[in-house]
Structures are given as structure tokens and as C-alpha cells.
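Student: Below are the sequence and a predicted model; questions follow.
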Amino acid sequence: MLCKNCNTDLQNTQKYCFECGAKVINNRLTLKNIFEDINNQFLNYDNKFIKTFLFLFTKPEEVILSFINGTRKKYINVIQYFAISLTLVGFQIFLMNNFFNDAIGLDEIYGDAFSKFEHQENNPFSPSNFDYAQINNYQSLIYILTVPFSAIATWIAYFITGYRKFNFTEHVVLNLYYSAQIIIISAVFTIIFLCFGVSFMLITSIITLLTFAYFFYVLKRIFNTKFLDTLGVFLLVMLIILAFFLALIILVAIIGIIIAIKKG
């Protein structure tokens, strides 16, 4: 008998492959099998998803360092975990665009400020023209694109400060796990709070503060540094990310000017 996942020779009595760890399945696919797999993967207490989720709060270094050091079966693979978080974001975007669209407009930010100015019909940032739902559709892409930038930022910050514990790829793993965790929490809490009529801007503000606090916590646990040392690196990471953001804004502005000049 061959393993259906890695083609390793197995004994007929084996229930798991000793090479890849996959479960040996001989029965035909049924709905019962599918629901049993879903239960084993996501619903029971001892499953990898709940274990990964809880440990990323209580012992983030256990999950992240285990993956970096070669453990692949104890916790959910970093790519799979990030994919799950993006799936939840998709569900959040669907609910927000279809049921909470009125709660997330720019009028919450600017109030009636735009009404005091003339000729706002062509202003893309005016609440009457700004399509938040359209921007929302790119949320998953934005999350994906931010991971490399945050990984570069942490890698540079720790390289500069002398904590050269991980290479760049390992910093990507760190940031993927961290990002997936905050995306899951953000999506769940956003949906719950919007259902109770809580202001979207208040939700965003609270989640942003918790995101920074959790990022600091993860860095401290992973690198096992003193509070002030971690704070210094954390602030450096934030400065690097801010520099990336400002550079991106300048680049977009330059491109916009060039396009406007050509059209003119």
C-alpha cells in the first residue's frame, strides 16, 4: 500500500504515514467523512487551529519558533493560517458591503466639513463620492502586500540593533503568523461590534491600538529582550514602516502628476 500523499510504502495495518504524517484513508468520500474532517481540523478542542490560535496569544514564540525550527505538524502551517484569516476577511467584507455600508462612510470622520466647501462633486474624498465598499474589496490584497513591508521593517530593525537571530524569510514567517492573528481578531470583533451598532471608527481605533500592543508583545516573546530594548526596536520598526508608507504616497503622487501633465 502506498501513501496517497507522498507515495511512501506502508503496511496495510498502518493508520498514519510515518513519512509525512498523513492519515491513511481507505473509505470512499461521503458527507460524513467531510464533516468529520471539518470537526477534526477546526471544531474540537484539541485541533490544530484552536491550539495555534490560543498559543499565538499565550505563547507566540512556541508557534512561530516551532515552525522556523522545523516543526510542521503540531500547529497550522503559516500559509494555511494566513489563508484562513483572509477567508474571514472575505466574509467580513461581504457583511460590511451588504449590511453595514451606511455605518462605514467617511461622514463619520469628516462630519459635514465638506458641505462647507463648493465644487465637491468631483472630489473623490467627499463622503458623497467616496465608495468605501469598493475600497473594502481590496482589503485582502492590502493585507497580503503589507506582510513583505513589515517583514523588511523587522529584519532591518533587528539587523541594525544587533539582534540578527533570523534571516529575512524567517522574519516573513513571524510577520505572517502575527498578521494572520490580528486579521482574524479584527474580522471577528468588527463583525460582532457592528452587529451591536458600535461606531466603525471606534472599532477601528480600538483594534489599531490592540494591534500595536500585540505586535510589541510578540516581538518581546520571540526575541526574549528587555522591555526597553523591545520598545526601542518596536519604535524603529514603526519608523521604517512609516518611511515606506510616505515613500509610497510620494511615488503615487508623482505618478498622478505625470499622468495629469500628459493628459493636459
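Tutor: Great, that's in hand. Quantities reported herein were computed from a predicted structural model and do not represent experimental measurements.
Student: From here on, just use CA atoms for contacts and neighbour counts.
Tutor: Will do.
Student: following the host helix or strand of F67, which helix or strand comes up?
Tutor: Here F67 sits within helix 60-68, counting by DSSP states H and E. The helix or strand immediately downstream of helix 60-68 is helix 78-99, counting by DSSP H and E.
Student: quick one: the next helix or strand after that following helix to chain centroid distance?
Tutor: Using DSSP H and E, the helix or strand that follows helix 78-99 in sequence is helix 107-110. The chain centroid and the centroid of helix 107-110 are separated by 26 Å under Cα atoms, centre = their mean, to the nearest Å.
Student: now do stretch 38-53
Tutor: Remark: stretch 38-53 is offset 19 Å from the chain centroid, using Cα atoms, centre = their mean.
Student: From one end of that stretch to the other, what's the distance?
Tutor: End-to-end distance for stretch 38-53, by Cα to Cα, to the nearest Å: 16 Å.
Student: quick revisit: what's the helix holding F67 in contact with?
Tutor: 52, 55-56, 72, 75, 77-78, 170, 173-174, 177, 218, 221-222 (Cα atoms under 8 Å, 6 or more residues apart in numbering).
Student: mind giving me JSON lines with these and columns for secondary structure?
Tutor: Converted to JSON lines, the contacts of helix 60-68 look like this (DSSP: H, G, I helix; E, B strand; the rest coil):
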{"residue": "T52", "secondary structure": "helix"}
{"residue": "F55", "secondary structure": "helix"}
{"residue": "L56", "secondary structure": "helix"}
{"residue": "R72", "secondary structure": "coil"}
{"residue": "Y75", "secondary structure": "coil"}
{"residue": "N77", "secondary structure": "coil"}
{"residue": "V78", "secondary structure": "helix"}
{"residue": "E170", "secondary structure": "helix"}
{"residue": "V173", "secondary structure": "helix"}
{"residue": "L174", "secondary structure": "helix"}
{"residue": "Y177", "secondary structure": "helix"}
{"residue": "V218", "secondary structure": "helix"}
{"residue": "R221", "secondary structure": "helix"}
{"residue": "I222", "secondary structure": "helix"}
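Student: here's the one I want to compare it with:
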Amino acid sequence: MKTCIQCGEPSNSNYCSNCGQKQNIRRLTLASFFSDFFSRIYGLDGAFPNTIIGLTKNPAKVAQDYIRGIRGKYVGPVGYYFLIFTIFFLLVQLSDYTLNDYLPKTENFAESIVDNNNLKEGQNAREIALAVKQRIFNNLQYVHVFLVPILAFWCGVWFKKSNYNFIENTVLSFFIHAQGTVVNLNGFVIFIFTGLKNNTIINLIIILYYAWSMSLFYTGKAKLSSLCKGLIAYLFTYISFLLFVAVIVLISLIVRGRVS
């Protein structure tokens, strides 16, 4: 009887009954290296393609299946979220562009909302906006993690008649935030090859996707009333986040003004 090379338990089959380790191991080759890589990414029985296709066709079903306990078929919401962000950031690193090239230049807006006659104040606002923006870009995946519970909270407020609790709301929130990043990833690919940003179109697609997903998840149908509630939940989520950022910028301006 053979002994498992990973856990040491006796095993006569191709896979260890104790830990699942494959027993017939051949010498590592380039083909086996990439085969192992893609099997990790796709998961058993194609969990990754099942998840990305499922969230594109019917995000509510994926989230509801996961909540009901059908979890082997999909990548979990947190794992899928970080996997998509990893792919996105890897693509950015391999390209000749940065997120600052692709996304709107919010520092111009920050400069425009202060007193136009005060050049120093305008410059301070621009510098702080740039610093905040860069910090957000450097930690984008964690910023979106911050948005996940906010969206889950507002979903609970606007869809309070549903039977889902806060944790179950975060399942949908993680999935649709990740899928929104898939849309942005495709937009970035278009930008790489064409130079077209299409930020307005991309953002519109994402907003409609969020509203559609929430409508299906909470009511089972894409009704106008539930679509509107989904839009409001989305808007409240980002307004909450922008208010938080605005407070940070305001405090920074006050502190910088006192130091100056």
C-alpha cells in the first residue's frame, strides 16, 4: 500500500481519501505547471467560468444558490471578488497605462469647486484630491470592500420586505461589485487598443447592472419599482462614500491652511 506524499496516510487510489492529494505525481513539466495553474483558477468542475457566466446571465441565481448552500458550483463571493481585482491589476501592470490614465481626472473637479480667485486654495484642493485619488487607486480592492457593506446596508433599507439578513445581502454585494469590475476590465482593454475611455458608457452599464441584479435578487423580476429601488441603493452607497472622502479632503484643507 502506498503512503500519501502530503499527509502520510495509507492510500491505494489515485487520490488520498484523507486529504485529496493526487498520488501519481510525475516530474514537473511546463505543461503540468500551467495545467495546475489553470485548475486552481477555474476550480473543480469549472467554478470560475460558472461564476462569471452565471453573474452575467442571472446574478440573482448565483447569489441565491450560494446562500442556499450550492457552493461547489461557484467561486465564493469573497474569493471571486479578489480574483477579479487581481486579474484587473495584473492587466494594468502589464499595460503601458495606469488607472489615472483610464479613469476621469477628479482633481480638476476638486480645483474647480473652491474659490477661483484664491489660487493657493485651488492648488491645495488639487494636490489633496490627487493624493486621495492615488491612495484610492493604490488600495482600490480594499476601497470596494468598504463599499460592500454600505451597499448591503442600503439594500436592507430599500428592500426591507425581503427575508435576507445583512450577511446574505453582502453575498450579492460582493458578487456584483466584482462583476462591475469585470465591466471596467473590458473597458480598460478597449482603452488599451483604441485609446477610447468610454467612462460614461461603462459607468451606465455598471449602474444598470447593479439595479437589475438587486431587482432580480429581491423581487424575482426586473420591475420598474424594484429597479428604481436598486438605483437609489446604488446612489446612496456612492453618496455615502463620497461624503466620507469629502470630509477627509475638507479636514486636510483645514489642517493645511492652519499649517500654512
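Tutor: Noted; the coordinates are in hand. Computed from a predicted structure; not experimentally measured.
Student: Overlay them and tell me the TM-score.
Tutor: After superposition, the two chains reach a TM-score (TM-score structural alignment, normalised by the length of structure 2) of 0.74; 250 aligned residues with a Cα RMSD of 4.0 Å.
Student: quick one on the thing from earlier: quick check: angle from the helix holding F67 of structure 1 to helix 78-99?
Tutor: Relative orientation of helix 60-68 of structure 1 versus helix 78-99 (axes from the mean of the first three to the mean of the last three Cα atoms, to 10 degrees): 120 degrees.
Student: wait, what's in contact with the closest residue to G90 of structure 1 other than its chain neighbours?
Tutor: Leaving aside its sequence neighbours, G90 of structure 1 sits nearest to S140 (Cα to Cα, 6 or more residues apart in numbering; 7.3 Å). Contact partners of S140 of structure 1, counting by Cα under 8 Å, 6+ apart, are L86, V89, G90.
Student: try it again with 10 Å
Tutor: Contacts for S140 of structure 1 (Cα atoms under 10 Å, 6 or more residues apart in numbering) come out as A83, S85, L86, T87, L88, V89, G90, I93, I183.
Student: Only the buried subset of those, as a PyMOL command please.
Tutor: Here is the PyMOL command that selects the buried residues among the contacts of S140 of structure 1 (16 or more other Cα atoms under 10 Å):
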select buried, resi 85+86+87+88+89+90+93+183
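Student: Could you identify the most distant pair in the contacts of S140 of structure 1?
Tutor: Across those, the longest distance by Cα to Cα is 15.2 Å; it joins A83 and I93.
Student: And the helices in the stretch 101-250 of structure 2, which stretches?
Tutor: Along the stretch 101-250 of structure 2, counting by DSSP state H, counting those that start in this stretch, helices occupy 106-112, 119-138, 140-158, 166-194, 199-219, 224-259.
Student: what's the closest of those helices to F38 of structure 2?
Tutor: Closest to F38 of structure 2 of these, according to Cα to Cα: helix 166-194, at 18.7 Å.
Student: equivalent range in structure 1 for that closest one?
Tutor: Counting by TM-score structural alignment, helix 166-194 of structure 2 pairs with residues 168-196 of structure 1.
Student: Report the contact partners of Q21 of structure 2.
Tutor: C4, I5, Q6, C7, N14, Y15.
Student: I'd like the distance from the residue nearest the centre of structure 2 to L147 of structure 2, if you could.
Tutor: Nearest to the geometric centre of structure 2 sits A178, at 3.1 Å (Cα atoms, centre = their mean). Relative to L147 of structure 2, A178 of structure 2 is positioned 12 Å away (Cα to Cα).
Student: circling back to that earlier point, please identify the one among the contacts of helix 60-68 of structure 1 that lies nearest to F130 of structure 1.
Tutor: Proximity of those to F130 of structure 1 (Cα to Cα) peaks at Y177, which lies at 32.6 Å.
Student: Would you confirm that that closest one contacts Y75?
Tutor: No - if you go by Cα atoms under 10 Å, Y177 of structure 1 and Y75 don't touch, sitting 11.1 Å apart.
Student: which residues are common contacts for these two?
Tutor: With Cα under 10 Å, 6+ apart as the test, Y177 of structure 1 and Y75 both reach T52, F53, V63, I64, Y81.
Student: wouldn't the last one be in contact with Y177 here?
Tutor: Read it as Y81 of structure 1. Yes - applying Cα under 10 Å, one finds Y81 of structure 1 in contact with Y177, separated by 7.2 Å.
Student: any common contacting residues for these two?
Tutor: T52, F53.
Student: Of these two, which one has the most company?
Tutor: Each of Y81 of structure 1 and Y177 has its neighbours counted (other Cα atoms under 10 Å); Y177 has more, 26 against 21.
Student: State the distance from that one to T30 of structure 1.
Tutor: Going from Y177 of structure 1 to T30 of structure 1 by Cα to Cα gives 33 Å.
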